[in-house]
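1. need the 3D shape of this:
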Amino acid sequence: MSLKTLNKPEEINPEAKLVIPQKASSINSFLKPEDITASSVITRPQKRQAKPKWLRVKLPTGKKYTALRGLVDKYKLNTICTSGSCPNMGECWGEGTATFMILGNICTRSCGFCGVKTGRPETVDWEEPEKVAKSIKIMGIKHAVLTSVDRDDLKDMGSIIWSETVSAVRRMNPGITLETLIPDFQGLGKHIDRIIDVAPEVVSHNMETVRRLTREVRIQAKYERSLSVLKYLKDNGQRRTKTGLMLGLGETRDEVIETLQDLKDANVDVLTIGQYLQPSKRHLPVKQFITPDQFKEYETIGLDLGFRHVESSALVRSSYKAQKHIH
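-> The predicted structure follows:
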C-alpha cells in the first residue's frame, strides 16, 4: 500500500483509547482514577544517587560528531540518541553512526523510564521515508537502526510508514543492512507482518524490565504482550530477533534470570542489558547501580541459556554497536 492511499480521516484510529492531558506534572497524570493503586503511583526522590565511576562518559566532541549533528539538524531528523538522552551519543556519533527515530518525537505512551516527550503527536510526515533514506545515503552509513515512538493514535499504529521507510532506505542505499527497533503495535499481527514483509536483517522489540515491574515502568505495555510480539516475529519468518533490558529499577537477580529464560523460550537471538539512568527528576528513580561484575554474570548466564549475542554492561543500550548483531 502506498502512503498516498491513506486519506487524512483514516490516519486517526477511532478505537484508540488515548487520553493525554494538556499539562502533566508526572507519570501519575496519565493514570485513570480506577487504575491508581499503591503499586502504580510513582514517587520521586528529592535527590538522585551519585553515579559510580564506571558510568562516566566523555562529552561528545570531534569532527565526525559535529558533521553528523549538522546533518541531523539540517534534515530535521529525530534520533533516539537525542530524544532518549543516550549516554553513548558521543561515541556512536563520533564513529559516524546514528539511530533514526521516525513518526515524530512525541510518544502516545508515558513510560516512567523514557526521556522521549509524551503528548499528542503531530501529523505524520509522509515524506519522512525519503528524508531518512537520503540522509543515510549522505552519511554513508552501512548499517542503520530505525526506531519510532508509539503511535496508538493512528489506525495502523504507524506500521505503514515503517514499511515505507525500510523500503525507501533499501531503494536509495543498495547493500545496506538494517535493524528495526519496533513498538508492540498493540500486539496486532497485521501490523507486525508489515515489518516482516520488508525483511530487515534484525527486528528488535524491547522488554525493558522484569514481569513484576512492567506495570510501573511501562504503564501502557504488557509483559506477556511483548513476549508474544517477539515470538510472533520468529514464528512468522523473521531470521534474527533481539530485545533489551534495563537494570537498576528494583528487580532481583532471580527476576532477571526468569526474564532471560522467558526470552529464550520466545526464541530471541540477541539480548542487550544495560543500566537504567534517570532522564529527569520526574522519571522513575534509580534503585540500584549494577556493578560490572553483576553485568558480566548476566552475560555469562545469557550465553549459557543459548542467546547468540549478549551485550551486558552499564552503558549498553539496545542500538549500541548494533552492526555486530546481524551475524
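
2. switch to C-alpha atoms for all contacts and neighbour counts from now on
-> OK.

3. helices of the stretch 1-150 of the chain, start to end?
-> For the stretch 1-150 of the chain, the helices defined by DSSP state H, counting those that start in this stretch cover 8-11, 63-74, 80-83, 89-94, 128-139.

4. output the ones you listed in a markdown table; the columns should cover mean neighbour count and distance to residue 261.
-> Shown next, in a markdown table, are these (neighbours: other Cα atoms under 10 Å; distance: least, Cα to Cα, whole Å):
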| stretch | mean neighbour count | distance to residue 261 |
| --- | --- | --- |
| helix 8-11 | 12 | 38 |
| helix 63-74 | 14 | 38 |
| helix 80-83 | 18 | 28 |
| helix 89-94 | 20 | 30 |
| helix 128-139 | 18 | 36 |
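
5. how about these, which one is nearest residue 301?
-> Smallest distance to residue 301 across these (Cα to Cα): 27.3 Å, for helix 89-94.

6. okay, buried residues for stretch 239-256 please.
-> For stretch 239-256, a neighbour-count test (16 or more other Cα atoms under 10 Å) marks 239-249, 251, 256 as buried.

7. before we compare anything, build this one as well:
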Amino acid sequence: MNIVRKPEWLQKKINPAAHAEMEGLLGELRLHTVCQEARCPNISECFRQRQATFLILGALCTRRCSFCNVTKRSPVPPDTGEPARVAAAVARLALSHVVITSPTRDDLADGGAAHYAATVAAIRGAAPATTIELLIPDFQGSRTALATVVASGPAIVGHNLETVPRLYQIRSGADYHRSLAVLETLRELAPSLRTKSGVMLGLGETEEELFAVLDDLRRVDCSYLSLGQYLAPSRAHHPVIEYLPPETFDRYREQALAMGFAHVESGPYVRSSYHAARYGE
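-> The predicted structure is shown next:
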C-alpha cells in the first residue's frame, strides 16, 4: 500500500503540558471527551482554551467504523450520574457554548436519546446561559428517539454524514439515506431548529460526489456545515487517499456558502465541534 505523506500544512503538534487542568477536571468528575478518545489533533489548542467536547454514554461504541478511534466493544449501561457531572464541568469551565456527543449505542432501546435529554436538562439547571449543541448518532432512524432529543431544547443538533454514499462501507452499520433522513426529521419536528453536519475529505471522494452530498444537505435544510481533512488514527484504520491543500478548503467554503449554508467551517484541521461557538454568531 502506498502511504501518502503528510504535507507541510498538517504539522500541528500535541502539547501535553496544555492538558493538565482539563485532564484533572475530567478525571475528578469521571468524564470522557471525544477529544481524547478520537485522538483529535486539536486537543492541545482546545484544552488550553478550556474547551472540550463531552462524550456521554461511555467511551465504547457498538459499531466498527474503520475511520474512528473510539473503542469498539460491548458497552456498559448508562451512568445515571453522568448528566449531573457533565453539567458541573460546564459550570466550572464557565462555557458559553458546549458540544455533547456520544458513541453509537445500538444496545439501548432508544439509542441513548433519554440520556441526551437528561444531560441537556442538567446543564440547563447548572449553567442556564450556556448554549447547548448535540452531535448525535442516527438512533437507527427512530423518530421517537429524535423527538426526545428535540424536546429537550438544544440550540443546535448535528449528525454527520461523514463521507459520500459510494464510500459508506467505512461507516459500519450506517446508511447514507438514513443519516440524511435524521437531519430531515429533526427539521420536521422543530422547523426553527438549527441542524449541522460534517464531511471528512481525503477518503477518495470526487469533487462531484462531495457537492452532490452538499446538495442533499441543503435539500433537507441543513443550516451548518463542517469540512475537514480525514487523518487516519493509525495504520490499522482506513488510509488517507489524498491531502487537500488549504486553498481547496477555502474554495469549498465559498461554494458551500453560495449554496445557502448559514455558516461553514472548512479547513484541514476542522472537526465537527472545532470552533463550534462560531456557528451561532
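
8. care to give me the TM-score?
-> Between these two chains, after superposing, the TM-score reads 0.97 (TM-score structural alignment, normalised by the length of structure 2); 280 aligned residues with a Cα RMSD of 1.2 Å.

9. ok, back up a step: would a markdown table of the buried residues of stretch 239-256 of structure 1 with distance to residue 158 of structure 1 and secondary structure be doable?
-> Below are the buried residues of stretch 239-256 of structure 1 laid out as a markdown table (distance: Cα to Cα, whole Å; DSSP: H, G, I helix; E, B strand; the rest coil):
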| residue | distance to residue 158 of structure 1 | secondary structure |
| --- | --- | --- |
| 239 | 22 | coil |
| 240 | 22 | coil |
| 241 | 20 | strand |
| 242 | 20 | strand |
| 243 | 20 | strand |
| 244 | 22 | strand |
| 245 | 24 | strand |
| 246 | 25 | strand |
| 247 | 29 | strand |
| 248 | 31 | coil |
| 249 | 30 | coil |
| 251 | 32 | coil |
| 256 | 31 | helix |
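
10. nearest to residue 208 of structure 1, of those?
-> Of the buried residues of stretch 239-256 of structure 1, the one sitting nearest to residue 208 of structure 1 (Cα to Cα) turns out to be residue 245, at 4.2 Å.

11. residue in structure 2 matching residue 196 of structure 1?
-> In structure 2, the residue paired with residue 196 of structure 1 according to TM-score structural alignment is residue 150.

12. oh sorry, the question was meant for residue 179 of structure 1
-> Residue 179 of structure 1 maps onto residue 133 in structure 2, by TM-score structural alignment.

13. swap in residue 245 of structure 1?
-> Superposed on structure 2 with TM-score structural alignment, residue 245 of structure 1 falls opposite residue 199.

14. again, but for residue 310 of structure 1
-> Using TM-score structural alignment, the partner of residue 310 of structure 1 in structure 2 is residue 264.

15. and the angle from the strand or helix carrying its match to strand 194-201?
-> Here residue 264 of structure 2 sits within strand 263-267, counting by DSSP states H and E. Angle between the axes of strand 263-267 of structure 2 and strand 194-201 is 20 degrees (criterion: axes from the mean of the first three to the mean of the last three Cα atoms, to 10 degrees).

16. residues contacting the match of residue 245 of structure 1?
-> Going by Cα atoms under 8 Å, 6 or more residues apart in numbering, residue 199 of structure 2 touches 160, 161, 162, 163, 225, 226, 227, 228.

17. and it, how far is that from residue 255 of structure 2?
-> Distance of residue 199 of structure 2 to residue 255 of structure 2, computed by Cα to Cα, to the nearest Å: 15 Å.
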